[in-house]
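J.: prediction below, plus the sequence it came from.
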Amino acid sequence: MADVATPVKKTKRDSARALSWFAVLVAATCALPMLAVLLAAMSGGVETVRHLADTVLGDYARTTLTLVVLVATGTFCVGVGAAWLVTMTRFPGVRFFEIALVLPLAFPAYVLAYAYTHVLDHPGIVQATLRDLTGWGPRDYWFPEIRSLGGAAAMLVLVLYPYVYLLSRAAFLQQSGTTFLAARALGSSPWAAFFKISLPLARPAIAGGVLLAVMETIADFGTVAYFGVQTFATGIYTSWFSLFDRVGAAQLALCLLSFALLLAMLERLQRGDARYHDPARRANAAPPLTLSGWRGVFATALCAVPVVFGALLPIGVLFSMGLGSEQNLLSARYLGFIQNSATLASVAAVVTVLAAISVGFYQRLDGGRRSSGAAYVARLGYAVPGGVIAVGLLVPFAAFDNALDAWMRATFDISTGLLITGSIWLLVIAYMVRFLAAALGAYEGGQAMVHVNMDAASRSLGQGPVGTLRRVHLPILTPSLLTALLIVFVDVMKELPATLIMRPFNFDTLAVQAYRLASDERLEGAAVPSLVIVAMGLLPVILICRQVKRQ
């Protein structure tokens, strides 16, 4: 018996060791572009830091912090409120809103900015109609300025609240109704039970969703640049790509990294070691509350607002803009854009979710400083602009390719060329670094609902760490993992800076085509690939919502 048991135990230890090393490798890959930025920042000395502090650093910090507070508040209120209404209540149109509330996730924020500027700017439809009806001149009335900090925050809230909605809804669906029914039996109203029971139970998932929205906000470039809002992201791009001040850009990126690390630490501290479990799970689900009369109408109106302004109205505006754009979607060129975008998004989504599973499960398995550090490092890429990640990866891999080519020439008189730099796989790695935090947020939100006793029971039945992950965790976490796949797929479809810099030669995507047309002031033409990006995001949105509902 000992001869049989020993190889089995050794195999389990080897699989656990392989899992831990893979998680560490993922974290090291995420840290690589950040280390490149850190080294570049340190090479500039304190003179550049002092110059930045005396000129733009304070304005960048205030604007970025204000934008973060506005977006965090907006996404929390819209995402959590909508998730609770469609999950735990019944009102007119609830089946439609279950899916429709996720539609804005398919929109790049800068595309939404183009659409609303076309409508709300001074020469736009709304103000032109107002002047025609009243006879007012340009100085006779006040109208909210869309190209402002508030306008940028509104655009970001409209496209980022689905992060909070998806993760909150998955958490609400996984909750057992036992505690909620107990609170109702003790005299609490439905809303009091929500604030005292359901909301605290879903806190890990909600915090993860808000953190994703905040990190996406501080890394956003297209929206704030188009609206003329000066944040760290615009400062990095201006320094790096316009002023060619690599040191200044690296030091601004280091400030952004520090801010992201602070946010991740605060989120982890407020969550603490809280874990919420109920072995009954959905077997004792609370019956949904039926909202009738004015309450049902009010709930319908609340859910309709983000859908109309975040999806339906922009689609109508973009469609009207693209009618005369002379862009042929059935041409071989556009079919190539669609194929390239779908391939990159699918591969990157699978790779990123697998990396998130390894990092998240390793943190649960080990619980030490190394695993926690790996998870922190893996999250930070979401706060770094895609262009900075691209440059941070290109520099070391280009050096490796050049060194390998020089060695092969000197030794075998063979030129290897650029094996890694400019390849699709390096672009996929950049996507993984950029969006791993999104997949981790979804995975950990679901993992918090898996009781530690389930791990112990699995081990007692002879399962090793990998067996426990495969047979126990993954089946339970299916809704959260599908949510992670959806988020990464759509995010990669929208990603622009990293794709522009790192894509292989003659390998363009829909996002690149939209950027080119918009750069040429052909916004009508840019509306067409933008609409295709939205359309390609609709199918996974519908599939994930149905799967989450079934689970």
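T.: Here it is on my side, so go on.
J.: from here on, just use CA atoms for contacts and neighbour counts.
T.: OK.
J.: ok, now how distant is the closest residue in space to Met432 that isn't next to it in sequence from Ser189?
T.: Nearest residue to Met432 in three dimensions, chain neighbours excluded: Thr352, at 5.0 Å (C-alpha to C-alpha, 6 or more residues apart in numbering). Counting by C-alpha to C-alpha, to the nearest Å, the gap from Thr352 to Ser189 is 42 Å.
J.: who has more neighbours out of the two?
T.: Using other C-alpha atoms under 10 Å, the more surrounded residue of Thr352 and Ser189 is Thr352, with 28 against 11.
J.: then this one, side by side with the first:
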Amino acid sequence: MTTDLWRPSSLKLEETKGARPRSRGRAHAGRAATAIAIATAILVAAPVISIVSLALQPAGDVWHDLINYVLPAALRDTALLLVGVGALTLLIGAGTAWVMSRHDFPGRGMLLWLMPLPLAIPTYLAAYVYADLFEPLGLVHRTLAIWLPLGDALGLLPNLRSLPGAIFVIGLVLYPYVYLAARATFQVQSAEFAEAATTLGAGRWTIFWRVSLPMARPALAVGVALVALETLNDIGASEYLGIRTLTVSIFTTWLNRGSLAGAAQLACLMLAIVAGLIAMERYGRRNASIAFSAESPHVRQRTPLSGARAWIAFAVCVLPVLIGFVVPLSYLAHQALGRGLLTNFDPLLWRHTFHSFAFAALATLMALMLALATTIAHRFRPDPLRYLVMSIAQTGYALPGLVIALGLLTPVLAVDNAMSVVAAWIGRSSPGLILVGSGMAVVIAYTIRFLAVPVGMIKAGFDSIPRDYDESARTVGAGQAVMLRQIYLPLLRPAMLGAVIVMFVDCLKELPATLLLRPLNVETLSTSIYQFASRGNFEDGALAALLIVAASIGPVAWLTKFSDVPSGPA
């Protein structure tokens, strides 16, 4: 993008009668953006502040039961699940990323588009599908029983309703976080390092373990941290597979034991775990290695594979896609067609789809405006305060949806009660629970949780716009409104479009916050699937699940536009 996209002469058309009003307008616009940015940071911090205040309240006798019967198993299962899923995603993600970055083989071009697609399958959908496939009298058992006696067939089936089963299911749909981060590093590493290792007699595997992998450590730390945060956020898969994680324990303490204070205290414990994960991610990115050499900046040439090696490379990369995406998608399509869900269309599905899309669209619009104001405030005046505000705005993604829902409950009810008091004071009838009853609580939760997506993307877009543009615009007397309209917004359009796509789909898939904050008698696609699974007839929600997956495929495939870099000369 060059400065030819706009010309000073066009900016002169926006001039008004004097410089002083424009200067005053610039100051007013900057202060307005800063005020919105500070309000955004307060909004993101509100759930955490609310949880801490709730946790200070007495929880009665609930902690006796929690310590004796809940916490030991919850902490053990949570730790083992995080370690297991992290190790599995690291193995699959880093391994396939290295194969795809370092080798050429038949089918590689197709795999570039397929490898990230398991992200289109929410963890709870994968759990529902595989538990149904491997249960006794399920499809896998019926297939085995054709060739084996009943007892032998049952003996061969893995028990997916277990901790190893949860690790397998969750890991196979979350590995693209590590894969995308690792590929972004592997494919741009300078050839000089590998050539030096080869000169010293290092083989292919030695180069991978001693050169490529250590240099990719910062990217791997980011990918594994994202996997850990998504695993902590999960409630549908863990609960359905019988894993009593800390997230599930917070859910049951709040709803089944009726202890909001006890749930808040458990949520504080989860926040401490989240802080530990973030600290580990920062530690993993310390002393980040430089991938390029100043003297030899060319990237490594991919090694062509043929014969058995090509088939092995293809199989290694395609197997995670088959298990993490193709099998769940095929099963959902089979159930939707086999049960006649398309011909006997449930009219309620239209309502659930409308609720899902309405909540997601409103949250995306709100987050986009808040993110734009936050990043503009930092752009106009990049001081420590605005940097801190922007950093706080990006912390929402680290908060599990259940924790956000728990933290929003008190502030949202306080606002609703305040509006009722105001209505009574002016002689009007009580409006009721406006924020909760209208679904705005769900929209606010989505905004807080996924605000990091538009903030990060728009900030990256601003970083690619030279500050010379700002100085040139100010030289011809253009105010901030003109700069925003004629410079920033046109150049930020790709980043904003990407943010809208990614956040909208994330909102569609979000289950914990939606489950707890949705109005009474209001269901979304995700909560309707959860209700079907809770009643033991998940298959009846196959069409709703397909809608979520179909909406997610496009944005996930869109990520592949950043995935390939031409290999350098040998």
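T.: The structure has been received and is ready for your questions. Remember, predicted model here, so these are calculated numbers, not experimental data.
J.: residues in contact with the residue nearest to Met432 of structure 1?
T.: Tyr431, Met432, Phe435, Leu436, Ala439, Val488 (C-alpha atoms under 8 Å, 6 or more residues apart in numbering).
J.: now, which of the residues you listed sits nearest Ala311 of structure 1?
T.: Relative to Ala311 of structure 1, the closest of those is Val488; by C-alpha to C-alpha it sits at 19.2 Å.
J.: count the residues that sit near the equivalent of that closest one over in structure 2.
T.: By TM-score structural alignment, Val488 of structure 1 lines up with Met503 in structure 2. As a burial measure, Met503 of structure 2 scores 27 neighbours (other C-alpha under 10 Å).
J.: tell me the first helix or strand C-terminal of the helix or strand hosting Met503 of structure 2.
T.: Under the criterion of DSSP states H and E, Met503 of structure 2 resides in helix 489-509. Tracing the chain past helix 489-509 of structure 2, the next element assigned as helix or strand by DSSP H and E is helix 512-517.
J.: quick one: contacts of that following helix?
T.: Residues outside helix 512-517 of structure 2 that contact it (C-alpha under 8 Å, 6+ apart) are 233-236, 401-402, 404-405, 409, 436, 439, 441-442, 445-446, 524, 527.
J.: for the match of Val488 of structure 1, what are its contacts?
T.: Thr364, Phe450, Val453, Pro454.
J.: quick one: contacts for the first one?
T.: Think Thr364 of structure 2. Thr364 of structure 2 is in contact with Thr447, Val500, Met503, Phe504, counting by C-alpha under 8 Å, 6+ apart.
J.: closest one of the residues you listed to Asn417 of structure 2?
T.: Once C-alpha to C-alpha is applied, the member of these that ends up nearest Asn417 of structure 2 is Thr447, at 22.2 Å.
J.: what's the closest one aligned with over in structure 1?
T.: Taking TM-score structural alignment, the alignment pairs Thr447 of structure 2 with Met432 from structure 1.
J.: what strand or helix carries its match?
T.: Here Met432 of structure 1 sits within helix 424-447, counting by DSSP H and E.
J.: and the next element down the chain from that helix?
T.: With elements assigned by DSSP H and E, the helix or strand that comes after helix 424-447 of structure 1 is helix 452-460.
J.: point out the other helices and strands that that following helix packs with.
T.: Judged by 3 or more C-alpha pairs under 8 Å, 6 or more residues apart in numbering; DSSP states H and E, helix 452-460 of structure 1 is in contact with helix 465-468.
J.: in the stretch 1-150 of structure 1, which spans are helices?
T.: Here the stretch 1-150 of structure 1 has its helices, by DSSP state H, counting those that start in this stretch, at 2-42, 45-55, 57-88, 94-100, 109-120, 125-134, 149-174.
J.: to Pro529 of structure 1, which of the ones you listed lies closest?
T.: So among the helices of the stretch 1-150 of structure 1, helix 109-120 is nearest, using C-alpha to C-alpha, at 10.2 Å.
J.: okay, that closest one sits on what stretch of structure 2?
T.: By TM-score structural alignment, helix 109-120 of structure 1 lines up with residues 123-134 in structure 2.
J.: on the three-state scheme, the equivalent of Leu257 of structure 1 over in structure 2 is what?
T.: Under the alignment (TM-score structural alignment), Leu257 of structure 1 pairs with Leu271 in structure 2. At Leu271 of structure 2 the chain is in helix, as set by DSSP: H, G, I helix; E, B strand; the rest coil.
J.: quick check: chain neighbours aside, which residue is closest to Leu271 of structure 2?
T.: Using C-alpha to C-alpha, 6+ apart, the nearest residue to Leu271 of structure 2 is Leu399, at 7.5 Å.
J.: is it true that the one you found touches Arg449?
T.: Yes - between Leu399 of structure 2 and Arg449 there is a contact at 6.7 Å, judged by C-alpha atoms under 8 Å.
J.: neighbour-wise, which of those two wins?
T.: Comparing Leu399 of structure 2 with Arg449 by other C-alpha under 10 Å, the one with more neighbours is Arg449, at 29 against 25.
J.: so who does the more buried one touch?
T.: Contacts of Arg449 of structure 2 were listed using C-alpha under 8 Å, 6+ apart, and they are Gly396, Tyr397, Ala398, Leu399, Pro400, Gly401, Ile404.
J.: tell me which element the last one falls in.
T.: Following DSSP H and E, the helix or strand that holds Ile404 of structure 2 is helix 401-425.
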